[in-house]
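[1] What follows is a protein structure lacking sequence information:
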């Protein structure tokens, strides 16, 4: 067995330049496929991290239209509702428009109770609760801009005009790698006070309610109860699970996701063609050798094993190098896209899939050359070499 393996490896590297170029193609394909699959997973990261016991209630017309603050007490009284909170999209600009990150005005205590996956120290939590001008942000966002506790974060309002200054009171960490660490959260009361002073119509209104329910199985029933409560009102509601809410945003860009998935499989087809061509050339060049082996009594299965083994070695080495490069490539890509993909990491599933596909490509590329090599007779092999 050891000699067979050595023979396969020597055969794989007999034409060094061709083998190296084929491996480079597999490396590039593995990295490209891994990055594209990671991008697709990042698109769905918010939905995958959603809790089954959280509902989102928004205006039935559009998320753009607010809901009265008075709805909170009515929602809280519905049977099965454990906690209610609310948030409001702020949409300001930090220094310049390119520095985009999600900003929400929230009710701190109830909101953080509903999102225990945002981990703050007890001191940071207390400081945030006490300071109406205070804000908290995720660790990833704080690292990007070099923010520290106590820094004043100036944000220029767009939806809510004016210059807003927030004092950073806490930097949260996600309870798992799937948690978004690019959010910027501050007191809704701070926003509402300013709106009251200017007489804005959106005072005492919120963007959406977050509803914590006691049991996930009650989601449909409670959603219907909430929407029924405000039916025929001036601001009717649409309530759905947090996952369905997140998937609604993904659906807006579904065409882009589909294109990415198609491109990832096109890459596999291309590298399969390159690999198959390499193996076909190798098998054609070695017909005299295979004919000699047949004449010496080696069965066709042995020839097929040599060809398949050679293809698998090339695919395996190329796939492993591609996998090693995939992680730094993903980190580099994540640093350049900023907060567009809050969670961009190569999952173990993607890594295994990339390696599995590399091995499948190796098997598929060797299939026809191995079959032909096993089927050819010794006399036919010598005659074709001529």
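    Sure thing, it's come through. Keep in mind that what you see is a predicted model, and the values were worked out from it rather than measured. Numbering: from 1, shown residues only.
[2] make it CA atoms for all contacts and neighbour counts henceforth
    Fine.
[3] Now for residue 65: which residues touch it?
    When contacts are counted by Cα atoms under 8 Å, 6 or more residues apart in numbering, residue 65 is found next to 59, 207.
[4] and with 10 Å instead?
    By Cα atoms under 10 Å, 6 or more residues apart in numbering, residue 65 lies in contact with 58, 59, 202, 205, 206, 207, 208, 235.
[5] hold the first one in mind and look at this next one:
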């Protein structure tokens, strides 16, 4: 009987209830989308391994390191494996088609970044072909790349037209793996530089160091940097996560602003919902007094009001949560190149549910208390 009465009361004023539900759905959707944007911002850092170190030039990423550093780093105690990567910075066909491209040492890079998954045949073909490259599954979907295609990039950091043959399309070990990159042979880049610009050859953007034991990260980082102290190219070594967070920190104010907006949205819908419940209680004061006169306890009245508020919050919140997934998919399709990983996480869905529940509970608190305390005589005199 209580549930039937709750839903009947909830939809007694249909337009007001529907508008409240729509407002709540939009608020929960907005919160979920903004939370997903924040998660996407930190996706690189969240997916980083604590057992990987990044060694770069201490001045800036713009300045390279000599290739001779590779063997010196390899000999440091605690270093299990080492690879290298160079940012390429080319565009595909036209300037708007920009995506991350790295020149790498293929075998060692794929061993260290084991989250990049290729078939055995794709891996073999990639290692064999000096002009071969691999692209992430998301990148392949965006541009329609297929294995065997030849693509040409217009170099910006390294001018000229560069031809590559796609030898594989890699997938990720999990949802946090970045599958929007292109990887190709560093040797191909270096040999071409030797012919065109010898002064830029034999240089590396960053070294990626696999240490196996993340507990020794600080110790090994210091050992690497001490090795090259007072050299022409001093180094800065940090964990992969710290390296990724370094990029995020440059836009930290934007992240904070987005987070504040998400909370403001929830606060606004809380105020709207509270007003709806307050109006409902004022209109039905005489009804609640009648229930008390018939022998129903104040607790029954409280449960009736809380039930109505939670029913509205559950339906509106449920619609908002359900809408988050297609809207996020559309967002990822439209702005995917800015967010390599853009998935609605279970944590985000859980927080959406929690906020919908809290809005329902808080909105009903004062109206329920007022209805429970109203005297029968005063309530029956009420005209709404």
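    Structure received. Computed from a prediction, not measured in an experiment: that's the story for all the values here.
[6] Now intersect the contacts of residue 65 of the first structure with the strands, please.
    Using DSSP state E, the members of these that fall within strands are 58, 59, 205, 206, 208.
[7] What is the nearest of the residues you listed to residue 265 of the first structure?
    Lowest distance from residue 265 of the first structure to these (Cα to Cα) belongs to residue 58, with 37.7 Å.
[8] Now the corresponding residue of the second structure for the closest one: closest residue in space that isn't a chain neighbour?
    Pairing criterion TM-score structural alignment: the partner of residue 58 of the first structure within the second structure is identified as residue 56. In space, residue 56 of the second structure comes closest to residue 206 once its chain neighbours are excluded; the distance is 4.8 Å by Cα to Cα, 6 or more residues apart in numbering.
[9] The one you found: neighbour count?
    Other residues within reach of residue 206 of the second structure by the criterion other Cα atoms under 10 Å amount to 24.
[10] Please enumerate the helices of the stretch 51-200 of the second structure.
    For the stretch 51-200 of the second structure, the helices identified by DSSP state H, counting those that start in this stretch occupy 69-74, 106-112, 120-128, 137-143, 186-196, in order along the chain.
[11] for those, which one sits closest to residue 3 of the second structure?
    When the helices of the stretch 51-200 of the second structure are compared by Cα to Cα, helix 137-143 sits nearest residue 3 of the second structure, at 46.9 Å.
[12] how about that closest one, aligned to which bit of the first structure?
    Applying TM-score structural alignment, one finds that helix 137-143 of the second structure aligns to the residue range 139-145 of the first structure.
[13] which parts of the matching stretch are buried?
    Buried residues in stretch 139-145 of the first structure, counting neighbours by 16 or more other Cα atoms under 10 Å, are found at 139, 140, 141, 142.
[14] which among these gets closest to residue 293 of the first structure?
    The nearest member of these to residue 293 of the first structure, counting by Cα to Cα, is residue 140 at 61.0 Å.
[15] and the longest helix anywhere in the second structure, how far from the first structure on average?
    Longest among the helix segments of the second structure by residue count, using DSSP state H, is helix 298-335. With mean Cα distance after the TM-score superposition for the first structure, helix 298-335 of the second structure departs from the first structure by a mean of 0.7 Å once superposed.
[16] What separation is there between the residue positioned nearest the centre of the second structure and residue 252 of the second structure?
    Using Cα atoms, centre = their mean, the residue of the second structure that lies closest to the mean C-alpha position is residue 40, 1.8 Å off. Taking Cα to Cα, to the nearest Å as the criterion, residue 40 of the second structure is separated from residue 252 of the second structure by 13 Å.
[17] Tell me which of the helices of the stretch 51-200 of the second structure sits nearest to residue 21 of the second structure.
    Nearest to residue 21 of the second structure among those is helix 137-143 (35.4 Å), distances taken as Cα to Cα.
[18] Give the equivalent position in the second structure for residue 334 of the first structure.
    Here residue 334 of the first structure is matched to residue 332 in the second structure, going by TM-score structural alignment.
[19] again, but for residue 370 of the first structure
    When the two structures are superposed using TM-score structural alignment, residue 370 of the first structure falls opposite residue 368 in the second structure.
[20] what's the closest non-adjacent residue to its match?
    Of all residues beyond its chain neighbours, the one nearest residue 368 of the second structure is residue 302 (5.1 Å), with distances taken as Cα to Cα, 6+ apart.
[21] What is the neighbour count of that neighbour?
    With other Cα under 10 Å as criterion, residue 302 of the second structure counts 21.
[22] Just want to check the distance between it and residue 379 of the second structure.
    Counting by Cα to Cα, the gap from residue 302 of the second structure to residue 379 of the second structure is 15 Å.
[23] Check residue 223 of the second structure too.
    As defined by Cα to Cα, residue 223 of the second structure lies at a distance of 78 Å from residue 379 of the second structure.
[24] Of the two, give the one with the bigger neighbour count.
    residue 379 (21 against 17).
[25] what's the counterpart of the more buried one in the first structure?
    That one, residue 379 of the second structure, aligns with residue 381 by TM-score structural alignment.
[26] which residues does that match contact?
    284, 286, 287, 288, 289, 290, 291, 292, 294, 295, 373.
[27] Of these, just the buried ones, ChimeraX syntax please.
    Buried subset of those, written as a ChimeraX selection, criterion 16+ other Cα under 10 Å:
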select :284,287,288,290,291,292,294,373
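[28] Can you tell me which of the contacts of residue 381 of the first structure is closest to residue 95 of the first structure?
    Sorting the contacts of residue 381 of the first structure by how near they are to residue 95 of the first structure, with Cα to Cα, puts residue 284 at the top with 63.5 Å.
[29] and residue 165 of the second structure, what pairs with it in the first structure?
    So residue 165 of the second structure corresponds to residue 167, using TM-score structural alignment.
[30] neighbours around the residue nearest to residue 352 of the second structure when sequence neighbours are not counted, how many?
    Of all residues not flanking residue 352 of the second structure in the chain, residue 28 sits nearest, at 6.0 Å (Cα to Cα, 6+ apart). Neighbour count for residue 28 of the second structure, taken as other Cα under 10 Å: 31.
[31] Alright, I will stop here.
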